[in-house]
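Trainee: coords please:
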Amino acid sequence: MPPRLAFALVCLVAMLGGVVAVVKQGQLPPADFTFNNDTEIESLDPAVVTGQPEGRIIDELYEGLVKLGPKDRKPMPGVAERWEVSDDGLTYTFHLRRDAKWSDGSPVTARDFVYSMRRFLDPLTLAEYAYQAWYLKNAKRYSRAARGVEIGDRVEVELLEPSADALPFARGEVLRGELVGVETDPGVAAEMLDDPAKFIDYRTFVVSIDGEEQRFRIGDRVPARAPTGAKPCRQLTLDFAEVGFRAIDDYTVETVLESPTPYWLNLLGFYPLAPVNQRCIETHGPAKWTEAENLVTNGPFRLEFRRLRDRIRLRKNPHYWNRDGVALETIDALAVQSLTTSFNLYETGKVDWITKVTPLIARELFEAEPPRDDFNPDAQFGTYFYAFNVTRKPFDDPRVRQALVLALDREEIVTTACAGELPARSFTPPGLPNYDAPECPDTNVERAKELLAEAGYPDGTGFPKIEILYNYEQQHQTIAELIRKQWRRNLGIDVSTRNEEWGSFLSSQRQQKYDVMRRAWIGDYLDPNTFLDLFVTDGENNATGWGDPEYDRLIREAKAEADPEVRIEMLAEAERILMREVPIMPIYYYVSRSMVKPYVYGWYNNLEDRHPLWALSIDRTATGPNDFMSSEPVREIKLNRREPEGAEQ
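Mentor: Sure, this is the predicted structure:
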């Protein structure tokens, strides 16, 4: 079948799916701007999510001390109207605007930011991005709870029940004092005491509170072996007053860093560090506070409603300090997973922006004559990769991982399943100044067979059946099937594939319920560290189980290194280790494939592929190019194609 005819049939088949999706809208008045957010979001709590679909919504509902511009992604005033940085680069002082308010009309204060940062770092919050705030003085020690404190430290002891005058879902009552002793249960084996997962099970913490020594056991009960008089508590942490994040007064926030961090302002504009409303959370509790009728936010938009398997509607926040600078009154974010249906909705005028198109459609758009003004692919600071669960055999053997990487044919993947993407042999994408990312070896099937034989699996004999896990999307399925066939063809091993919906997929990742998993990472800021610090031992986003002491040391010391050239080389050396040990397998570098209607203004290509909706405006009468159409690409994108043997070049 000719390619263009196939393309037309795909669009025709998608029509029914698109109509069904739109019928759900019923009599709902159309929003000023509608886009497809690709899937159902996991949560609207900025502290606990990590995905792009969630980030697109949260960026509009909340605003941090700074926000990031739509074009160059540089920090600009948010709730903080100005700030100063000390000469040593460690202390940032933020001055909050007096007219910043929550969507219920109450003022946003410095204490809201302190509450939110404490909650973000609280080990009980289970924030996977908590490490992004560990640049703050003592923040990592606070996040490590009892494992982060030492004798002589000021500590917080959170009791099991809130104080009598607290809101129903507040923290337990908090006592503060000095840690003066740690008593270990007698007769416990040394290996049990050294097990991080059981650190608190055999220890009693002695805290001096107002001159009186009190003993505490962490947990909801006091075990029989505990000393007489030991009290149960929910947790014991470093006193948050020791963390480099404090309110000087109602409208001044001070942050103190462990070492100079050139991208600290960018991180403060990253959605997990956004403020949340304490009264909202403590009144409605973890299951209810993000519901539309309860949610209190401080961003340019508020949540009007959320319909599962349909859409989220945002409406301009009338209490937002810069509401007059926000052009859109309403935004709809659809949750259509099928990219073909998404494209059909775009082509029939039901949506104004789609985040990506299928490779088949992208190829047609690349070749369209005349070129489409609303399709402008560009380089993106992201990598598509597979992760190996090294806690499971045979992936605990680096020779097996190396063999699987060497048996991968990236050219076949980008030719068959992609359109414009570039084969990846490093984890950090190209495009950063002064950083040449070290690479893993290219395809070498013979060497892959040798390594597999060295690991005890000659020609795949005895190799256990393994499974590739991916979240459902047609392209992910195509890639998984290609890799399954490549590994079977090249190594003689048996591989199956399985897909899960987004929420279940994320849960499987966190719990390491997989053999090999499809993953991707889009940089949170333009620096190699945003990729490389993912894989420190026991890192919150390191779901591979892999760790390496030298890698950890390099990442840790690079964060404290003042000389930029030395720092970059340390990061490069860390990536050499990562590409030698290959707990992950780079596959391709992302290319953005958005489509945006010509009447949308304020939408720009950028390496992070993040597009704040508060910056958008609509002019359906305009005849000139919009910002998207006139923006300069970061680098030339070429369609990857494999020519048949003997074809004319």
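Trainee: could you use CA atoms for every contact and neighbour count after this?
Mentor: Will do.
Trainee: show me what the helix or strand residue 67 falls within is packed up against.
Mentor: In this assignment (DSSP states H and E), residue 67 forms part of strand 66-68. On a contact count with 3 or more CA pairs under 8 Å, 6 or more residues apart in numbering; DSSP states H and E, strand 66-68 meets strand 75-77, helix 264-268.
Trainee: would a markdown table of those with distance to residue 451 and mean neighbour count be doable?
Mentor: Below are those laid out as a markdown table (distance: least, CA to CA, whole Å; neighbours: other CA atoms under 10 Å):
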| stretch | distance to residue 451 | mean neighbour count |
| --- | --- | --- |
| strand 75-77 | 48 | 18 |
| helix 264-268 | 41 | 20 |
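Trainee: may I see these organised as TSV, with distance to residue 176 added?
Mentor: Shown next, in TSV, are the helices and strands packed on strand 66-68 (distance: least, CA to CA, whole Å):
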stretch	distance to residue 176
strand 75-77	35
helix 264-268	29
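Trainee: buried stuff in stretch 308-322?
Mentor: Within stretch 308-322, the residues scored as buried using 16 or more other CA atoms under 10 Å are 310, 311, 312, 313, 314, 315, 316, 317, 318, 319, 320, 321.
Trainee: any chance of those residues in JSON lines, plus distance to residue 85 and secondary structure?
Mentor: Compiled in JSON lines, those are given as follows (distance: CA to CA, whole Å; DSSP: H, G, I helix; E, B strand; the rest coil):
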{"residue": "310", "distance to residue 85": "45", "secondary structure": "coil"}
{"residue": "311", "distance to residue 85": "42", "secondary structure": "strand"}
{"residue": "312", "distance to residue 85": "39", "secondary structure": "strand"}
{"residue": "313", "distance to residue 85": "38", "secondary structure": "strand"}
{"residue": "314", "distance to residue 85": "35", "secondary structure": "strand"}
{"residue": "315", "distance to residue 85": "35", "secondary structure": "strand"}
{"residue": "316", "distance to residue 85": "33", "secondary structure": "strand"}
{"residue": "317", "distance to residue 85": "31", "secondary structure": "coil"}
{"residue": "318", "distance to residue 85": "32", "secondary structure": "coil"}
{"residue": "319", "distance to residue 85": "30", "secondary structure": "coil"}
{"residue": "320", "distance to residue 85": "27", "secondary structure": "coil"}
{"residue": "321", "distance to residue 85": "24", "secondary structure": "coil"}
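Trainee: and of the residues you listed, the nearest to residue 63?
Mentor: Among these, residue 320 lies closest to residue 63 (CA to CA), at 9.7 Å.
Trainee: here is a second sequence; please produce its structure as well for comparison:
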Amino acid sequence: MPPHSWTVPTRILGVIALTCSLVACGSGESNVESGNREGIFYYGNGSEPQGLDPHVVTGVPENHIIRALFEGLAVKNPYTLEPEPGVAESWDISEDGRTVTFHINPEARWSNGDPMSAHDYVWSWKRLLSPAMGAEYNYMLFPVKNAKAFATGEITDFAEVGVKALDDLTLQVTLTERTPYFIQLMDHYSTFAVHRPTLEKFGQATDRFTPWTRVENMVSNGAFRLKEWALNRRIEVEKSDTYWDRDKVRLNGVVYFPTENVVSEERMFRVGQLHYTQSVPLGKIPLYREMKNSPYVQAPYLGTYYFLLNTTRPPLDDVRV
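Mentor: The predicted model follows:
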């Protein structure tokens, strides 16, 4: 992923130039035209997000928005995929690879101005791992010592889990064993910190889908903050003036459109209502490829697929099969 959450929309800003030629003729100004002028990026986001709580949601549409609103301890370079500083300005890894010490950027702020601290992560990770939370992505932290045992209820004292705030700006994480990809996991939204005072204002830590994610309540720490959420119509985020790297944020905002119909979303793109879409009907791909200065870009999409095999029933219960 990109080196900063602001580069998610910034990286695809280059698509604007390609889509300008697709603007529909007419007297009205299209989204692409007004967006180019105002620095607003119009994004085709597929389905309506199920929510915006990083510890609850699991989908790709949610990922797009949450990554604009929040930032992890580390982020991935968009070209090399190597981890780069996010909320943590640096980190140290012990010689045996089992202790990771994150140094929180003293300039990192929540969108309400509160400073971020290592304690935010201790509390947030306890929330993610709490059995009462039932977080589907809690396994992202299972490399941490005793994290799985806490999540499954085998132990109940979170002090036994390998997460400690040594001081306000130092987070020490002890792993069960060397985990070379652990820093990369800090870029997954399930590991992001959430603002404790805001969540506790609207319920218990492990309550799901409380009003804390509404526009008037949300406190986040990313390059953008939530401006509007019109259910099944649009979600708009605006540039945050508290983000630590705000001077490099080149967009003033992003508007996400939920459009579950692939044909409809592609049509919105074609007539200049969207700068970006991942929804292209298969039958139209050859047409886009043949276009001069085609806006169609095919890129790798990283994912993991696997099969679960029932080895308790024939014939797979036989080790010789």
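Trainee: do you know the score for how well these two fit?
Mentor: TM-score of the superposed chains, computed with TM-score structural alignment, normalised by the length of the second structure, equals 0.81; 276 aligned residues with a CA RMSD of 2.3 Å.
Trainee: of the helices and strands packed on strand 66-68 of the first structure, which is nearest residue 578 of the first structure?
Mentor: Ranking those by proximity to residue 578 of the first structure (CA to CA) places helix 264-268 first, at 24.1 Å.
Trainee: C-terminal to the closest one, what's the next element?
Mentor: Following helix 264-268 of the first structure in sequence, per DSSP H and E, is helix 278-284.
Trainee: quick one: that next one to chain centroid distance?
Mentor: 25 Å (CA atoms, centre = their mean, to the nearest Å).
Trainee: that one - contacts with which helices or strands?
Mentor: helix 110-121.
Trainee: residue range for the helix it packs on in the second structure?
Mentor: Using TM-score structural alignment, the residues of the second structure aligned to helix 110-121 of the first structure are 118-129.
Trainee: do the same with stretch 558-573 of the first structure
Mentor: Alignment note (TM-score structural alignment): stretch 558-573 of the first structure is unmatched in the second structure.
Trainee: in that stretch, which residues are buried?
Mentor: For stretch 558-573 of the first structure, a neighbour-count test (16+ other CA under 10 Å) marks 558, 559, 561, 567, 568, 569, 570, 571, 572, 573 as buried.
Trainee: of those, which is the nearest to residue 206 of the first structure?
Mentor: Nearest member of those to residue 206 of the first structure, counting by CA to CA, is residue 559, at 34.0 Å.
Trainee: I'd say the closest one and residue 263 touch.
Mentor: No. With contacts counted by CA atoms under 8 Å, residue 559 of the first structure stays clear of residue 263, the gap being 10.9 Å.
Trainee: on that earlier part again, ok, and what's touching the match of helix 110-121 of the first structure?
Mentor: Here stretch 118-129 of the second structure makes contact (CA atoms under 8 Å, 6 or more residues apart in numbering) with 55, 104, 133, 135, 138, 141, 147-148, 150-151, 158, 163-171, 190-196, 205-206.
Trainee: by how much does that stretch deviate from the first structure on average?
Mentor: For stretch 118-129 of the second structure, the mean deviation from the first structure after alignment is 0.4 Å (mean CA distance after the TM-score superposition for the first structure).
Trainee: mind listing what's buried in that stretch?
Mentor: Neighbour counts over stretch 118-129 of the second structure (16+ other CA under 10 Å) mark 118, 119, 120, 121, 122, 123, 124, 125, 126, 127, 128, 129 as buried.
Trainee: make JSON lines out of these and add distance to residue 177 of the second structure.
Mentor: Compiled in JSON lines, those are given as follows (distance: CA to CA, whole Å):
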{"residue": "118", "distance to residue 177 of the second structure": "22"}
{"residue": "119", "distance to residue 177 of the second structure": "24"}
{"residue": "120", "distance to residue 177 of the second structure": "24"}
{"residue": "121", "distance to residue 177 of the second structure": "21"}
{"residue": "122", "distance to residue 177 of the second structure": "20"}
{"residue": "123", "distance to residue 177 of the second structure": "23"}
{"residue": "124", "distance to residue 177 of the second structure": "22"}
{"residue": "125", "distance to residue 177 of the second structure": "19"}
{"residue": "126", "distance to residue 177 of the second structure": "20"}
{"residue": "127", "distance to residue 177 of the second structure": "23"}
{"residue": "128", "distance to residue 177 of the second structure": "21"}
{"residue": "129", "distance to residue 177 of the second structure": "19"}
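Trainee: before we move on, back to that, restricted to helices, list the contacts of stretch 118-129 of the second structure.
Mentor: Under the assignment DSSP state H, those contribute 147, 148, 150, 151, 196 to helices.
Trainee: among these, which one has the most neighbours?
Mentor: Greatest neighbour count in those, by other CA atoms under 10 Å, goes to residue 147: 27 neighbours.
Trainee: that one and residue 130 touch, don't they?
Mentor: No. The pair residue 147 of the second structure / residue 130 is not scored as a contact, 9.5 Å apart, by CA under 8 Å.
Trainee: mutual contacts of the two, please.
Mentor: Counting by CA under 8 Å, 6+ apart, residue 147 of the second structure and residue 130 have no contacts in common.
Trainee: in what helix or strand does residue 106 of the second structure lie?
Mentor: Assigning secondary structure by DSSP H and E places residue 106 of the second structure outside every helix and strand.
Trainee: all set now, cheers.
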